[in-house]
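**Student:** Below are the sequence and a predicted model for it; my questions follow.
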Amino acid sequence: MNISRVFILASQPLFAEGVQSLLSGQPGIEVVGVAPADPGAFAQVQTATPDVVIIEAQGGEQSLLVAQVLKSIPSAKVVGLSLEDNRIHTYYQQSKQGHRVEDLLDTIREPVIPKSRSPKALRLFVLYQGHYGERILANIQNNAPRTWAVESWRAPSNLPPVVDDPLSFLPTHLPAADLVLSLGENGGAAQLLPGIVERTGARALIAPVDNVTWLPDGLIRQLRVWMAAIGVSAVFPKPFCSLTENCYNVRQQEIAFEDPWIGEFARQFGRPVLKIARDGEKITQIEVERDTACGCARFVARKLAGVDLREAVIQAGLFHHHYPCRATMRVDPGLDEPLIQAAGNFMRHAVEVEIVPLER
């Protein structure tokens, strides 16, 4: 019989004793060490070379410990116990499965079989709060590829500026997801994202910045650090319609990235891409190759049918403002222009790059 060597990291000594007592004498299981759930215990864990590491800790602390174990012992299975919702989370090679706590023995014994998922079958989880998020969610649901699965949750609109206990605001169970899209409308919603990423098992996060009061720079920096620590890719496109498969933001602030899940989303929604056909000097047909997440590109494409080529770029800007765009009208200190103007520039550029060759 193959023996599973188990190391226990627990924040509560009584819990560690209980788990050790449960596992002792079980066939196929050997407890090779017990230590407090803190970074100082990693030397003991590495020396013991366990097959399975059980971690009992709270929310973000547990996720950081999981990431450190997976980095230092890539071949190990990590079993995270969440006592607040009676769940087991099994981690290996950045994947996660859910079980009931009562299934702990079976969870330890089951072999590690990583599941390979294709980004084409994207599981998207959307957090939203109000009209801004509702419109984007509706456009994604109506126009996403049929291979996608789109789930959503409406966060409370009255979240406090500082959320002391984020997990208390979340549903106990959230659907599994590959990518989380945050469409919150205050800083409190952004503070729920670590818990949402943890409970959905997401591998990537998109948190657009269409209004800096909803997602301030300081909070973005905190989210970057937290997501990087647990191996989750995160992008913060400002404005949302600056996002492409490999970069986001405007001009000198552009940031490159590489992630298959975000890339799959950005092939469908983000920086607008159009294909324009003409008959003489008139636009006859426009194909939307990449829509803006809010649906503005499709709206502009419909309005431009029949417009004179020479007027198309100007009209595209006007139609963009008529939609209307939800990016803020306040001047962004980093861009020296309002985000709504930056968004309009992306729409005009999408038309201009198609019109210029047609006018030759």
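**Tutor:** Cool, got the structure.
**Student:** Please make it C-alpha for all contacts and neighbour counts, starting now.
**Tutor:** Noted.
**Student:** Output the longest helix belonging to this structure.
**Tutor:** Looking across the chain with DSSP state H, the single longest helix is helix 339-358.
**Student:** What is it packed up against?
**Tutor:** strand 273-279, helix 312-322 (3 or more CA pairs under 8 Å, 6 or more residues apart in numbering; DSSP states H and E).
**Student:** Touching the first one from outside, list them.
**Tutor:** Spelled out, that is strand 273-279. Outside strand 273-279, the residues that touch it by CA atoms under 8 Å, 6 or more residues apart in numbering are 283-291, 301, 350-351, 354-355, 358.
**Student:** now swap in the longest one and tell me
**Tutor:** Judged by CA under 8 Å, 6+ apart, the contacts made with helix 312-322 from elsewhere in the structure are 296, 299-300, 303-304, 344-345, 347-349, 351-352, 355.
**Student:** Hey, what's the angle from it to helix 339-358? Just curious.
**Tutor:** Put simply, helix 312-322 runs at 150 degrees to helix 339-358, going by axes from the mean of the first three to the mean of the last three CA atoms, to 10 degrees.
**Student:** Comparison target below:
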Amino acid sequence: MKISIVTDGSYGERAHATIKEEFNCDYIMMDAPTSTFMDEIDLPSETLAQLENADIIITYTLHPDLTLDLVDALHDKVEWIIVGAWRGDGFKNQLEKYGNVTCPENMCDLSENGNPIFDEFVSKFGQPIVRVNCQGDKVVDVKVLRCSPCGSTRFVAEEMVGEPTETLPVRAGLRIQHYPCRAPKMRLFADDECKKELAANFHKKAFENALKKDNNAD
């Protein structure tokens, strides 16, 4: 499966570094438009041709007109488009009307939707899933089964080795906040703490579920 990440700024490089470990993944830089609003944006034909070869496109373009033009030009050429940077619920609704476009609140919020290609991607990246190996009341190993695209789940997993199981989910949720989440910066008027809390809750829940499975296995 082919994934293409397209950006007009500094976002997306961590996702590329993480995703390319599992899938064929391109990282495509575009020039950001110079004005805030533009009636027409020139999309380079060579860039469009490269993006058309993807099964899934992930956009981290911050300029809304550029994002909209990319989605409009490519939604019927690829299986799915994930918009990693969007501004406002109205814009989100406009993009998702294309049918094969999703605008997650956080990239670690992705989950299966029934599309085989999308679900293959989400089997590896999205809402975090971990497996915890314990000896007594201590964590001796954490395996990441599904990672957030930015790699934060792996960061937390490494930090949780040696931690007591009693407080593990809470500590995992707290630890994720030490990983510099960029989601709030990609939302206009976004609440930084709200976005961080979403990521923390996803990881807290992942470790809660992992401990339940570990206890059931015993």
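**Tutor:** Sure, I can see it. Keep in mind that what you see is a predicted model, and the values were worked out from it rather than measured.
**Student:** How close are the two chains, by TM-score?
**Tutor:** Scored by TM-score structural alignment, normalised by the length of structure 2, the superposition of the two chains gives a TM-score of 0.84; 209 aligned residues with a CA RMSD of 2.4 Å.
**Student:** that older thread, now the two most distant members of the contacts of strand 273-279 of structure 1.
**Tutor:** D291 and L358 (21.7 Å; CA to CA).
**Student:** separation between the residue sitting nearest the centre point of structure 2 and V140 of structure 2?
**Tutor:** Nearest to the geometric centre of structure 2 sits M107, at 2.6 Å (CA atoms, centre = their mean). Distance of M107 of structure 2 to V140 of structure 2, computed by CA to CA, to the nearest Å: 28 Å.
**Student:** which residues of structure 2 fall in helices?
**Tutor:** Using DSSP H, helices in structure 2 cover 13-19, 45-52, 64-74, 89-96, 116-122, 152-160, 168-175, 192-217.
**Student:** helices or strands up against the third one?
**Tutor:** When you say that, I think you mean helix 64-74 of structure 2. Counting by 3+ CA pairs under 8 Å, 6+ apart, helix 64-74 of structure 2 packs on helix 45-52.
**Student:** run the last query once more with 6 Å
**Tutor:** Helices and strands touching helix 64-74 of structure 2, as assessed by 3 or more CA pairs under 6 Å, 6 or more residues apart in numbering; DSSP states H and E, are absent.
**Student:** mean shift of that helix relative to structure 1?
**Tutor:** Taken over the aligned residues, the distance from helix 64-74 of structure 2 to structure 1 averages 2.8 Å (mean CA distance after the TM-score superposition for structure 1).
**Student:** In that helix, which residues are buried?
**Tutor:** P64, D65, L66, T67, L68, L70, V71, L74 (16 or more other CA atoms under 10 Å).
**Student:** measure the counterpart of the third one in structure 1 to V288 of structure 1 for me?
**Tutor:** In structure 1, the position corresponding to L66 of structure 2 is occupied by A189, as judged by TM-score structural alignment. According to CA to CA, A189 of structure 1 stands 31 Å off from V288 of structure 1.
**Student:** what about the longest helix of structure 1, distance to the chain center?
**Tutor:** Offset of helix 339-358 of structure 1 from its chain centre (CA atoms, centre = their mean, to the nearest Å): 28 Å.
**Student:** List the buried residues for it?
**Tutor:** 339-344, 346-352, 354-355.
**Student:** can you state the direction angle for it and helix 296-304?
**Tutor:** Using the same axes, to 10 degrees: helix 339-358 of structure 1 against helix 296-304 is 50 degrees.
**Student:** about what we covered before: how about the match of L66 of structure 2, what does it touch?
**Tutor:** By CA atoms under 6 Å, 6 or more residues apart in numbering, the contact set of A189 of structure 1 is empty.
**Student:** what's near enough to touch G133 of structure 1?
**Tutor:** Per CA under 6 Å, 6+ apart, neighbours of G133 of structure 1: L183.
**Student:** And the closest residue to K77 of structure 1 other than its chain neighbours, how far from A67 of structure 1?
**Tutor:** Computed as CA to CA, 6 or more residues apart in numbering, the closest residue to K77 of structure 1 that is not its neighbour in sequence is V52, at 4.8 Å. Counting by CA to CA, the gap from V52 of structure 1 to A67 of structure 1 is 14 Å.
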